[in-house]
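**Q** Okay, sequence plus prediction incoming.
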Amino acid sequence: MAKAIFETDISHFLLQALQWSKGFDVVCLFQSNGFQDQYSRVDSLLAIGATAECYAKEGDAFAALEDFKSRYPEQVIPGFLSYDLKNEVEQIATSHPNPLEFPDAYFFVPAITIAFSKWSVEITADNPAAIFEEIRTREVSTEKNTYTGMITPRMDRTQYFSAFGHIQRHIQQGDIYEANLCQEFYDENAVLSDPEALYMELNTVSPTPFSSFFKIRDHYIISASPERFLAKRGKTLISQPIKGTAPRGETAKQDQKLRDNLANNPKEIAENVMIVDLVRNDLTRSAVPGTVKVTEKLGIYTFKHVHQMISTVSCEMDPQLSDVEVIKNTFPAGSMTGAPKISAMKLCDQYETSRRGVYSGAIGYFAPSGDFDFNVVIRTLLYNKANGYLSFHTGSAITIDADPAFEFAECYTKASAILKALGQIIK
């Protein structure tokens, strides 16, 4: 394969490239939307077509990924891990049905990759110049996605309050300290006219640093995730758990007040601290002893729809471990489980009314440099075009002091960007 760099109008070329990619069975796009920190490496990366694929089911998914990755050490390898792989990691089970029918893990070697920087694109393919010309002359459709169907919450207010009460009693009994209770919004007969256009609409409504689009034939992931699960930079591992959410205000004064209230909210701070401790513990299994540290505590970050409380935990990676072992040691993200982790996951399975699937898992890529970067799959719509099943989940943390009405409202705040992109309102 060859590489070549071309100067172009980046924003327009990305639209052309995504339009052009519709002719391929497998497509993956990562966008950072201008959110850059010291760990950022990618502005936008588009992977098109598959020369090799790894489909894996719970039971041997991490071993399959290890083998697949070892066969392509010089390639970018994008993919995702389903939350259901917790059953493989911790020997627990999930009984909820799986109408979305996504693989538990999927990774591929792209036929074409397009890396976007400020003024240019770098295309890696058999004939980069020919591909650049094909994309450059592609007409961009101005048609927006149309959604035919109706979103229904899997839990109504009464059902959510009941599940909330059960989990809070477990906290009072000392079984757990915190649990991330999630609820599904779904449509069993959905039709999306243009999933790629819907992704671009969601990315406009809610631009986030770990935005992604994934297409595997009839299966689509449309994600506006703001959260990094785990990254590797040289010898350093980085996790940035989010715990603590507040809506945006209608005026600058109200917005600042909501931001300040989040920063000083004892319940939100307690949530974040508990999950930071969990992540520190998870990273210890993959770290050189004594290197795990909290490099940022309780940072407040503002996104288009919400304010978030984010902490950063890092360590020096144990050189005797592989990248896949490190990910397995920390999977799934502690911000989506609760603490203690295994007990919280079991209780969430018991009181939630749907399978999370890809939601709460991770989407990302392994780079030829040896680095990797994976998000937490939140604020994400999942769609099986073949059977018409469309789904997204939202969740919030339950602690001893949590209020069910507040947490229920927070779930709808987190759902607002997806609902807006779909043109839906749920009261």
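**A** Ah, there it is.
**Q** alpha carbons only for contacts and neighbour counts from here, please
**A** OK.
**Q** just checking, what packs against the strand or helix carrying Met200?
**A** Taking DSSP states H and E as the definition, Met200 sits inside helix 195-205. Helix 195-205 sits against strand 210-216, strand 219-225, helix 404-422, with contacts defined as 3 or more C-alpha pairs under 8 Å, 6 or more residues apart in numbering; DSSP states H and E.
**Q** here's the one I want to compare it with:
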Amino acid sequence: MVTFALMRSKYIYRINNFDRFAKNLAYEVENTDVGILLRGSDRFTIPETNFTSRFQLAAAIGISSACIPSSNHFSELDEFLSAKKDWVFGYFAYDLKNQLEHLQSNNPDGIGIPDMFFFSPRILILVSSGVAEFQYFKNEVSKDEIDDLIGRLEIEYDLAEGNLPFVFQSHFTYSDYIKTVNDIKRHIARGDVYEMNMCQEFFAADVRIIPNKIFNKLYDRSPTPFGAFLRVNDKFLMCASPERYLRRDGAWLFSQPIKGTAPRMATQEADSIEIERLKSDPKERAENVMIVDLVRNDLSRIAKRGSVKVNELCGIYTFPQVHQMISTVSCELAHGLRPTDPFRATFPMGSMTGVPKVRAMELIEHFERSKRGLYSGAVGYFMPNGDFDFNVVIRSLLYNRSNGYLSFTVGSAITFKSEPEAEYKECLVKAKAILETLNAQIDAAE
């Protein structure tokens, strides 16, 4: 099949106020049926390479064409990508696992987001070094529409949200959670798994929020390399993720799993002590190394023989709320792959499942009490040349505007050495930015 890709027109614009421009873009995303804003807080590097973030910000507003799979999601996306040869944005939800392995998802789901959604945008905006490049198809978008959009992006709006007195509930009481972690440890002792990512959802029902303002507050409080604000009809994602899932640069594929977390401290001296503690903690290092081995194994399925390597093992990176232990694994891709083969081989990511992966996912379905949906999935983009970059959806709020259901999910890696009380505290550390953003509390029922 011969395909012909239409060329996008381009318009270059120097931004007067980047922060205002970015926040107003979130407003524009909320006020279209489908849109996405990707923000990165710095030029996030990949060890042992010269690759950095491709842009400060990318936004896709409105649909030119869309891939909304009905059955064989990955094959339908392959066909869409091969035909379009364009910028394509979207997400993979966690429960796509059921198409890759003999698994199921039967837990309650308050959000109800589709398992996969990708689209080619009417208007694409890429920002680097304070300069915005607007791309569009002339048969769909006029230059006057671009000028009007630029005018709205430079206006000073009242962006204050005010305090929102939310109280979140969990499907677990504290004692339930402690018992569940101990039950998982018994599976580990029997050799069923070596490590399992155990998550719990915190939710509030019948609430009304303005999602773009919540995302902007969350990102101000927790600027991260892989922030994302997504709208797909009545479903919203507000994400401040520090974790990269997969990035492709030509023949090279990179994964940067996170395993190992420590809280930020009040003073620089105490912070330095906490970094050293995390760096040398045998449990945290063991968690990270196990996931690195899993990622290496996953990548070997689509790699050129002998090309899988660990660029960095157990590096410590500091973010506004936490210190994280991050490793980088890479490979050279084999020839003849379909666009989605790197995802078929590695999804869901090892950092959000466990070792061995399939058995861990079976136990996740058994022990967790809500469907993960987009949480622990991936949001990102494909470029016209086939390169891509996707995050891991963590440190995120999900919202269903139709039913007022608002939720966030946090988790931790359970190993034989895990102390249930410490794992619960780690979950609260990861939830800190979200709770502060919403001026919210957790109903810590016993």
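**A** Thanks, I have it. Treat the numbers as computed from the prediction; the structure is a model and nothing was measured.
**Q** if we can go back for a sec, which residue numbers in structure 2 does the helix holding Met200 of structure 1 align to?
**A** The alignment of helix 195-205 of structure 1 onto structure 2 (TM-score structural alignment) covers residues 211-221.
**Q** what's the answer for stretch 93-103 of structure 1, then?
**A** Counting by TM-score structural alignment, stretch 93-103 of structure 1 sits on residues 104-114 of structure 2.
**Q** top strand in structure 2 by residue count?
**A** Looking across structure 2 with DSSP state E, the single longest strand is strand 116-128.
**Q** Report the mean distance between that one and its aligned residues in structure 1.
**A** Strand 116-128 of structure 2 differs from its equivalent in structure 1 by a mean of 0.5 Å after superposition (mean C-alpha distance after the TM-score superposition for structure 1).
**Q** Which positions in the helix holding Met200 of structure 1 come out as buried?
**A** Neighbour counts using 16 or more other C-alpha atoms under 10 Å place Pro195, Glu196, Ala197, Leu198, Tyr199, Met200, Glu201, Leu202, Asn203, Val205 of helix 195-205 of structure 1 among the buried residues.
**Q** what about the first one, distance to Tyr186 of structure 1?
**A** In this structure, Pro195 of structure 1 lies at 16 Å from Tyr186 of structure 1, with C-alpha to C-alpha, to the nearest Å as the measure.
**Q** thinking again about what came up before, ok, residues contacting the match of stretch 93-103 of structure 1?
**A** Outside stretch 104-114 of structure 2, the residues that touch it by C-alpha atoms under 8 Å, 6 or more residues apart in numbering are 93, 95, 98, 235, 365, 368-374, 398-400, 405-406.
**Q** Please, which helix or strand holds the aligned residue in structure 1 for Asp78 of structure 2?
**A** Matched by TM-score structural alignment, Asp78 of structure 2 corresponds to Glu66 in structure 1. Applying DSSP H and E as the criterion places Glu66 of structure 1 in helix 61-70.
**Q** sorry, back to before: next, the angle from the longest strand of structure 2 to strand 226-232.
**A** In terms of direction (axes from the mean of the first three to the mean of the last three C-alpha atoms, to 10 degrees), strand 116-128 of structure 2 departs from strand 226-232 by 130 degrees.
**Q** so after strand 116-128 of structure 2, what's the next helix or strand?
**A** strand 131-136.
**Q** now the angle from that next one to strand 116-128?
**A** Relative orientation of strand 131-136 of structure 2 versus strand 116-128 (the same axes, to 10 degrees): 140 degrees.
**Q** returning to that earlier point: among the contacts of stretch 104-114 of structure 2, name the ones in helices.
**A** Among the contacts of stretch 104-114 of structure 2, the residues falling in helices (DSSP state H) are Asn98, Glu365.
**Q** hmm, which of the contacts of stretch 104-114 of structure 2 are the buried ones?
**A** 93, 95, 235, 365, 368-374, 398-400, 405-406.
**Q** from memory Leu321 of structure 1 sits against Ala287, does it?
**A** No. Leu321 of structure 1 lies out of contact with Ala287 (C-alpha atoms under 8 Å); the separation is 9.2 Å.
**Q** in the stretch 151-300 of structure 1, which spans are helices?
**A** Applying DSSP state H, counting those that start in this stretch to the stretch 151-300 of structure 1 gives helices spanning 157-172, 195-205, 252-263, 266-284.
**Q** distance of the spatially most central residue of structure 1 from Ser391 of structure 1?
**A** The C-alpha lying nearest the average C-alpha coordinate of structure 1 belongs to Val377 (C-alpha atoms, centre = their mean; 2.2 Å). Val377 of structure 1 sits at a distance of 13 Å from Ser391 of structure 1 (criterion: C-alpha to C-alpha).
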